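# Have a look at this fold, sequence not included:
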């Protein structure tokens, strides 16, 4: 019987096998065999050291490698997450770093793989707090001016939020004003992807405060008139989530949203038109303020006529306060609607959908 191999020899053998397979991914004739072997290696990793060395090999693959190599390295993160779950907790930062350095990739298939891997990590590696995963993407959104990186970071974070068992809603609520300022800034290009991210935060209860909705809803309404159809669609979807999640708080904005959605329901792009109409139906289900106001008592109104006069006057005032006119040109949100400082796609498709 041969003596057991030393850890150094095992490590060296693992690195050699992984690197050999990665090189074979560059050749179309050996790509399938190499991908299968890499998946087998990933599934059979057992020790913390083996995880570390495997992840290092993947991480060190540079942008000069061919697209299949870059994509497969990211896909392996999805497989690792699903197979090993919380055993990878000590290595989560390394895995996130591998993803973030791929978000500038010109190949949309690589960026899509990043979104899938982030979703798998969020759902399967749950020992670290959610903020451990979310902060690198938030930081990237804040500082990176690259269009692909902005899209990728926004969509990865949205996927992570939707997949997480406990997405730390309070943390996301504090982040929302920063994202609101970003989406209105001229320097941020990936508006549609960021609006989708905002919608994901709303969808888990991250906008459950009057202060947040008072700037968020007008912001989303402004984007219903964007020249970019993907931004219009994302804004409408986010408004739909506001209507679904925040029925009580949203009632003050019902008239504004109904008016603006009605004016956009015949959008020239079919998929946007359908989204506008679905969102319009959701806002119709939001209770109006008048539905929650009881009939004035005799002590308040001296006569029936007087009571009616008060109601008409109040309704008229509210109507003026929330009146909205659909802008005719491309819009950015006015500065006076910026989120209060203390307020606690690949979505841009390359072909336009059909029209009707």
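That came in fine, so what should we check first? Predicted model only: the values in this text are computed from it and were never measured.

# Only C-alpha atoms from now on, for both contacts and neighbour counts.
OK.

# quick one: residue 228 and residue 58, what's the gap?
To residue 58, residue 228 is 37 Å away according to C-alpha to C-alpha, to the nearest Å.

# Compare the two and say which one has the larger neighbour count.
The residue with more neighbours, out of residue 228 and residue 58, is residue 58; 21 against 14, by other C-alpha atoms under 10 Å.

# Quick check: nearest residue in space to that one, chain neighbours excluded?
Take residue 58 and drop its neighbours on the chain: the residue closest to it by C-alpha to C-alpha, 6 or more residues apart in numbering is residue 73, 5.5 Å away.

# So which residues make contact with the helix or strand containing the one you found?
Following DSSP states H and E, one finds residue 73 within helix 67-84. Contact partners of helix 67-84, identified using C-alpha atoms under 8 Å, 6 or more residues apart in numbering, comprise 22-23, 25-26, 35, 38-39, 42-43, 58-59, 61-63, 88, 95, 98-99, 102, 107, 109-110, 113-114, 116-118, 120-121, 124-125.

# Please apply the same query to stretch 195-209.
Counting by C-alpha under 8 Å, 6+ apart, 154-155, 157-158, 161-162, 167, 169-170, 172-173, 176, 179, 183, 213, 231, 234-235, 237-239, 241-242, 245-246, 249, 345 sit against stretch 195-209.

# which residues sit in contact with residue 129?
residue 168.

# Wait, residue 98 touches residue 61, no?
No. Counting by C-alpha atoms under 8 Å, residue 98 stays clear of residue 61, with 9.2 Å between them.

# between those two, who's got more neighbours?
Comparing residue 98 with residue 61 by other C-alpha under 10 Å, the one with more neighbours is residue 98, at 21 against 16.

# quick one: buried residues of stretch 85-92?
Burial within stretch 85-92, assessed by neighbour count using 16 or more other C-alpha atoms under 10 Å, is assigned to 85-89, 92.

# before we move on, what about stretch 235-253?
Per 16+ other C-alpha under 10 Å, stretch 235-253 contains these buried residues: 235-247, 249-253.

# want to compare, so here's the second one:
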């Protein structure tokens, strides 16, 4: 029996054992061991086994197969470059999964892939994930696409801020569409674009700030919370270029600090404080504020559960 056949047999045996609670842990551990021991000839065989699973398989199988994409990237890095487009396509297909843990695994694996598979341009992530975001009609898929793209931006060493800047107006238009249901996740994505430098420049800010402020009055408290968190990110990243917006925004923010939802009130207060540190238009110099940590990392998975 060839090494490829041996690998295939081992993987399918483990995938079968994943469905059984008594053998799940051992099978999951063995699959990770196999993934880390692959060579250039057996990587595609292992990947083909992962691709073969679908919605008919049990949830632990679906989750583990997505998780293993991340393990492969951590171990083999740029050796996965030839297979990246197919891996991303497979992950996108799984974003409709009804199980939150599977969709969370998608977000984790995309982050790992962006961090470790760097030989391919960032467009390899940006194009398919943004297309999924703009075309998917199903809410889980929309959430997953937004959070996967956000994770890719956060994980990539060079997320191509110029391309992100061109996409930012499209994200803002999507945010204003009533039929788009994944607005909290989209706001998290916009926060990642801001952190990557995709919102720099007067024109970008002139359109972005009103869009985010408008979202603070959304009927959905999760949207209000996400908008406030994104405005915190904006204040920290683009602090020296927001002076002209400061006065009007602070007036609006003062009215928002009494939100009826406690979680939202807490973020609104943080937002208000972060914007107070923005220099006034008359200030020539102003010391930078202490960094206020963004809770964006944990937010991604919170939205997957709550939506």
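Great, that's in hand. Computed from a predicted model, the values in this text were never measured in an experiment.

# Give the aligned range of the helix holding residue 73 of the first structure in the second structure.
Taking TM-score structural alignment as the measure, the second structure aligns residues 59-76 with helix 67-84 of the first structure.

# Run a quick neighbour tally on residue 126 of the second structure.
Neighbour count for residue 126 of the second structure, taken as other C-alpha under 10 Å: 21.

# Repeat that for the one 10 residues further on.
The burial count assigned to residue 136 of the second structure is 16, neighbours taken as other C-alpha under 10 Å.

# That one maps to what in the first structure?
Checking TM-score structural alignment: residue 136 of the second structure goes with residue 144.

# ok, now residue 254 of the second structure?
Residue 254 of the second structure maps onto residue 262 in the first structure, by TM-score structural alignment.

# ok now the helix or strand its match falls within, how far from the chain's centre?
Assigned by DSSP H and E, residue 262 of the first structure belongs to helix 254-264. Relative to its chain's centre, helix 254-264 of the first structure lies at 24 Å (C-alpha atoms, centre = their mean, to the nearest Å).

# Need the residues that contact the next helix or strand after it.
Toward the C-terminus, helix 254-264 of the first structure is succeeded by helix 270-284 as the next helix or strand (DSSP H and E). Outside helix 270-284 of the first structure, the residues that touch it by C-alpha under 8 Å, 6+ apart are 229-230, 232-233, 236-237, 239-240, 243-244, 254, 257-258, 261-262, 264-267, 353-356.

# change it to 10 Å
With contacts defined as C-alpha atoms under 10 Å, 6 or more residues apart in numbering, helix 270-284 of the first structure is touched by 224, 229-244, 247, 250-251, 253-255, 257-267, 352-356.

# Quick one: list the elements packing against the helix holding residue 262 of the first structure.
If contacts are counted by 3 or more C-alpha pairs under 10 Å, 6 or more residues apart in numbering; DSSP states H and E, helix 254-264 of the first structure sits against helix 210-223, helix 229-245, helix 270-284, helix 304-321.

# how far apart are that helix and its match in the second structure?
Superposing on the second structure and averaging over aligned pairs (mean C-alpha distance after the TM-score superposition for the first structure), helix 254-264 of the first structure comes out at 1.1 Å.

# Identify the residue of the second structure aligned to residue 196 of the first structure.
When the second structure is aligned by TM-score structural alignment, the residue opposite residue 196 of the first structure is residue 188.

# SS state for that match?
Using DSSP: H, G, I helix; E, B strand; the rest coil, the three-state assignment for residue 188 of the second structure comes out as helix.

# how many neighbours does the counterpart of residue 233 of the first structure in the second structure have?
In the second structure, residue 233 of the first structure lines up with residue 225, judged by TM-score structural alignment. By other C-alpha under 10 Å, the residues close to residue 225 of the second structure number 24.

# residue contacts, residue 225 of the second structure?
Applying C-alpha under 10 Å, 6+ apart, we find residue 225 of the second structure in contact with 184, 187, 215-216, 218, 231, 259, 261, 263-268.

# mind redoing it with 7 Å?
264, 267 (C-alpha atoms under 7 Å, 6 or more residues apart in numbering).

# Residue 349 of the first structure - nearest residue in space that isn't next to it in sequence?
Spatial nearest neighbour of residue 349 of the first structure, chain neighbours left out: residue 230 (7.8 Å); criterion: C-alpha to C-alpha, 6+ apart.

# how far away is the aligned partner of residue 37 of the second structure in the first structure from residue 51 of the first structure?
For residue 37 of the second structure, the aligned position in the first structure is residue 44, judged by TM-score structural alignment. Look at residue 44 of the first structure and residue 51 of the first structure: by C-alpha to C-alpha, they are 10 Å apart.

# okay, the two: which has more neighbours?
More crowded of residue 44 of the first structure and residue 51, by other C-alpha under 10 Å: residue 51, with 18 against 12.

# Tell me how far that one lies from residue 229 of the first structure.
43 Å.

# Residue 7 of the second structure -> the first structure?
In the first structure, residue 7 of the second structure lands on residue 14 (TM-score structural alignment).

# for residue 198 of the second structure, same thing?
Aligned partner of residue 198 of the second structure by TM-score structural alignment: residue 206.

# got it, and residue 112 of the second structure?
Using TM-score structural alignment, the equivalent of residue 112 of the second structure in the first structure is residue 120.

# what's the matching residue for residue 168 of the second structure over in the first structure?
Matched to the first structure by TM-score structural alignment, residue 168 of the second structure sits across from residue 176.

# Same question for residue 47 of the second structure.
Taking TM-score structural alignment, the alignment pairs residue 47 of the second structure with residue 55 from the first structure.

# And for that match, the neighbour number?
For residue 55 of the first structure, using other C-alpha under 10 Å, the count is 20.

# Could you name the helices and strands sitting against the helix or strand hosting it?
Here residue 55 of the first structure sits within helix 48-59, counting by DSSP H and E. Other helices and strands packing on helix 48-59 of the first structure, by 3 or more C-alpha pairs under 7 Å, 6 or more residues apart in numbering; DSSP states H and E, are helix 7-24.

# for the helix it packs on, the distance to its chain's centre please.
Using C-alpha atoms, centre = their mean, the offset of helix 7-24 of the first structure from its chain centre is 36 Å.

# Name the residues of the helix or strand following that helix that come out as buried.
Sequence-wise, the next helix or strand downstream of helix 7-24 of the first structure (DSSP H and E) is helix 31-43. Neighbour counts using 16+ other C-alpha under 10 Å place 31, 34-35, 38, 41-43 of helix 31-43 of the first structure among the buried residues.

# Stretch 152-168 of the first structure now?
Here stretch 152-168 of the first structure shows 152-164, 167-168 as buried, counting by 16+ other C-alpha under 10 Å.
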